[in-house]
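A.B. asks: I'll drop the sequence and a predicted model, then ask my questions.
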Amino acid sequence: MSNVFLKIVLATLVFMASFGGYSQKRMKIPPYLKKGDKVALVCTARKFFPEDAQPAIELLKSWGLEVKLGKTIGLDSCQLGGTDKERAADFQEMLDDESIKAIWCARGGYGTVRIIDSLDFTKFKKHPKWIMGFSDVTVLHSHLNTLGIASLHSIMPFTVPKAPEEVKETLRKALFGEKLKYVVEAKGYELQGKAKGQLVGGNLSILYSLLGSKSSLDTKDKILFIEDLDEYLYHIDRMMQNLKRNGYLEHLKGLIVGGMTDMHDNEIPFGQNEVGIITEIAKHYNIPVCFYFPAGHVKDNRTLVLGKEVEFEVNQSEIILEFKN
């Protein structure tokens, strides 16, 4: 083996190590917004009507942004905002429209997974834009992460009317590229530590449902965020056990548990709450873990830039999450 070839191999290995290998590749950060930019509102899941969109429209306009309502806003197909074909076509139009700088999914529920394989991200990958939302929008967040493009886990038009002003402000800051750093009080049952890495994740049930598909996350050397709503405790355990068995937790740098809202138990109790279930599994990985971080199906649903590098610290008194520019 020649010295030149050895040098090339060593240089390649050093380069990969500096980014943690493929899983730590640099993510594309869509261009931040500026006043006058246009944001599209669309339905990828449950239906949403124009009159309900007014608070979100007013919010965007107060930030100096223009708004375009997608063709799916106002469509009614049982639970969904239009048929699968209509929702896919509307989203595709907004992906390809260069005048649209961000796409805000109107609400969650269920339905995004029914259209994900119909979408063509070819043009989007060359000219990425912000895609925003939470809950069922995790399908898009996870798929975009596999494409190497960051996205915003945030409130949606459906939740704007009940969102506190400070929560809306976190979305504005994220969209316009301003500094994001969250410091919240520790609850006392966290697993302490410090970590750096890309933030990935979203709704636990959705991540669980995507396992084995081409939209499934790569979590190696990353910090995983999870949250959920209206689940039985035994099913939280089932999902966490599945993530564990699929290697999702094996090389994590940290775990952020957001809202675990309206959890249920059976007539015969499971024997652990969500904190106990997750701690029992996570404690074996020697990583920082926090609970009830203000994001998810909670009123205090702060914006998270998924795919961005963060510094995460859990100590005796505080939980700190800082997004790096």
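C.D. replies: Sure, I can see it.
A.B. asks: only C-alpha atoms for contact and neighbour calcs from this point on.
C.D. replies: Noted.
A.B. asks: and stretch 114-132, how far from the chain's centre?
C.D. replies: Centre-to-centre, stretch 114-132 and its host chain are 15 Å apart (C-alpha atoms, centre = their mean, to the nearest Å).
A.B. asks: what are the ranges of the strands in the stretch 151-300 of the chain?
C.D. replies: With strands called from DSSP state E, counting those that start in this stretch, the stretch 151-300 of the chain shows them at 151-153, 181-185, 193-203, 223-229, 254-261, 289-290.
A.B. asks: the inter-axis angle of the longest one versus strand 254-261?
C.D. replies: Same thing as strand 193-203. Angle between the axes of strand 193-203 and strand 254-261 is 50 degrees (criterion: axes from the mean of the first three to the mean of the last three C-alpha atoms, to 10 degrees).
A.B. asks: what angle sits between strand 193-203 and strand 223-229?
C.D. replies: Going by the same axes, to 10 degrees, strand 193-203 makes 40 degrees with strand 223-229.
A.B. asks: Against that first model, consider the following:
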Amino acid sequence: MVAAAGTFDLPEDDARGAHHPRSLRVPPLLTVGARLAMISPSGPLQGPHELELAVATAESLGWKVQVGQHALRRTGYFAGDDAQRGDDLLAALHDDTIDGIWCLRGGYGAARLLPRLSVELLQRYPKALIGYSDITALHAAWQQAGLVSYHGPTARAPLSDFSRDSLVRALQHGTDSCGAAPEARVVRGGRATGRLVGGNLALVSSLCGTPWAVDFHDAIVVLEDIGEATYRIDRMLTQLRLAGAFEGCAGVAFGQFTDCPDTTDDGTRTIEAIVTELADALHVPTLQGLPFGHISDQWTVPFGASATLDADARTLSVSTVSMSQFHQTHQRARI
């Protein structure tokens, strides 16, 4: 059995955002024997072999798996229609025997399920959420509800030793799942502490102006993307700046921008130039090239948790004191 979710108060300075709850709720650690729902809230799997790999990976971590009814469906570029994908998500949330939700893949479609969610629903049924890319839309909902969620590998992908280690530290041990990134580029030096928010840049920018917009205030903003020409990266960051989204952010942690060409018929502009321009405008510590995004070796980043970005040292360190205190307190209560 796993622990029930717990709540602890955030510092005053972390509670000023309009959509940022005063209390952070931590879903239970997914220790051996935890039961996970595997669902496809976005794009379709390429076949049963991907589901078989996902189940085998979860079982190798000591987890029990319940596969969503429509996990293998395909409707155009969705894993089933909105109703089917939404039904699997809601079934996982309402099932008291399910401890966490591991999304099988990204793609596109998770944002279309947001109308079926509410802050009250997520707070009533707190579950650990795992995934990245298009799953950013669901992370945004968890963040609105003040729940920690986990920007990490999707279940269908082979799990490298690096990714497995970070995933286990985040979800089974409740320890720092990030750390040093010696290959990262120091864009702007300095040190900042704040809660972790963000995800895939295309999704974060698309949620701007909606009730599910990600609140950057007092936060370390985590961003990554794939397959976007650099002028589109520029456009999305400009949209967020014009909307005032970056006002009051503590720092920016850029992950990998995979397969993002910097040359068009009209000229060339690099990711490095675009990121530097943003950091100079914001005057906050900024790192680029951290190990998260569409890569084999990636950190599992606990959104909602407090972390310190030390740009000069090239580190992102997750503060696990409050979460560890909760889990230790619960374990003592069980004995």
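C.D. replies: Perfect, thanks for sending it. The shown structure was predicted, so the numbers you read here are calculated from the model rather than taken from an experiment.
A.B. asks: returning to that earlier point: in a markdown table: the strands of the stretch 151-300 of structure 1, plus distance to S23 of structure 1 and mean neighbour count.
C.D. replies: Converted to a markdown table, the strands of the stretch 151-300 of structure 1 look like this (distance: least, C-alpha to C-alpha, whole Å; neighbours: other C-alpha atoms under 10 Å):
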| stretch | distance to S23 of structure 1 | mean neighbour count |
| --- | --- | --- |
| strand 151-153 | 17 | 27 |
| strand 181-185 | 24 | 14 |
| strand 193-203 | 9 | 24 |
| strand 223-229 | 12 | 24 |
| strand 254-261 | 15 | 23 |
| strand 289-290 | 21 | 28 |
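A.B. asks: Export those strands to JSON lines and append columns for distance to Q272 of structure 1.
C.D. replies: JSON lines is the format used below for these (distance: least, C-alpha to C-alpha, whole Å):
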{"stretch": "strand 151-153", "distance to Q272 of structure 1": "28"}
{"stretch": "strand 181-185", "distance to Q272 of structure 1": "23"}
{"stretch": "strand 193-203", "distance to Q272 of structure 1": "21"}
{"stretch": "strand 223-229", "distance to Q272 of structure 1": "16"}
{"stretch": "strand 254-261", "distance to Q272 of structure 1": "14"}
{"stretch": "strand 289-290", "distance to Q272 of structure 1": "17"}
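A.B. asks: List the single closest residue to the counterpart of F254 of structure 2 in structure 1 in space, sequence neighbours excluded.
C.D. replies: Mapped onto structure 1 by TM-score structural alignment, F254 of structure 2 lines up with V257. In space, V257 of structure 1 comes closest to F291 once its chain neighbours are excluded; the distance is 4.7 Å by C-alpha to C-alpha, 6 or more residues apart in numbering.
A.B. asks: What is the aligned counterpart of that neighbour in structure 2?
C.D. replies: With TM-score structural alignment as the criterion, F291 of structure 1 matches Q288.
A.B. asks: Tell me how many other residues crowd that match.
C.D. replies: 26 (other C-alpha atoms under 10 Å).
A.B. asks: I'd like to know how far the residue nearest to V257 of structure 1 sits from E190 of structure 1.
C.D. replies: Remark: distance between F291 of structure 1 and E190 of structure 1 (C-alpha to C-alpha, to the nearest Å) = 7 Å.
A.B. asks: now do L210 of structure 1
C.D. replies: 27 Å.
A.B. asks: Please identify which of those two sits among more neighbours.
C.D. replies: In terms of neighbours (other C-alpha under 10 Å), E190 is the more surrounded of L210 of structure 1 and E190; the figures are 21 against 18.
A.B. asks: Show me where the stretch 1-150 of structure 1 has its strands.
C.D. replies: Going by DSSP E, counting those that start in this stretch, the stretch 1-150 of structure 1 shows strands at 38-42, 66-69, 100-105, 130-133.
A.B. asks: Out of those, which is closest to D84 of structure 1?
C.D. replies: strand 38-42 (12.9 Å; C-alpha to C-alpha).
A.B. asks: mean offset of the closest one relative to structure 2 (after superposition)
C.D. replies: Following the fit onto structure 2, the mean deviation recorded for strand 38-42 of structure 1 is 0.5 Å by mean C-alpha distance after the TM-score superposition for structure 1.
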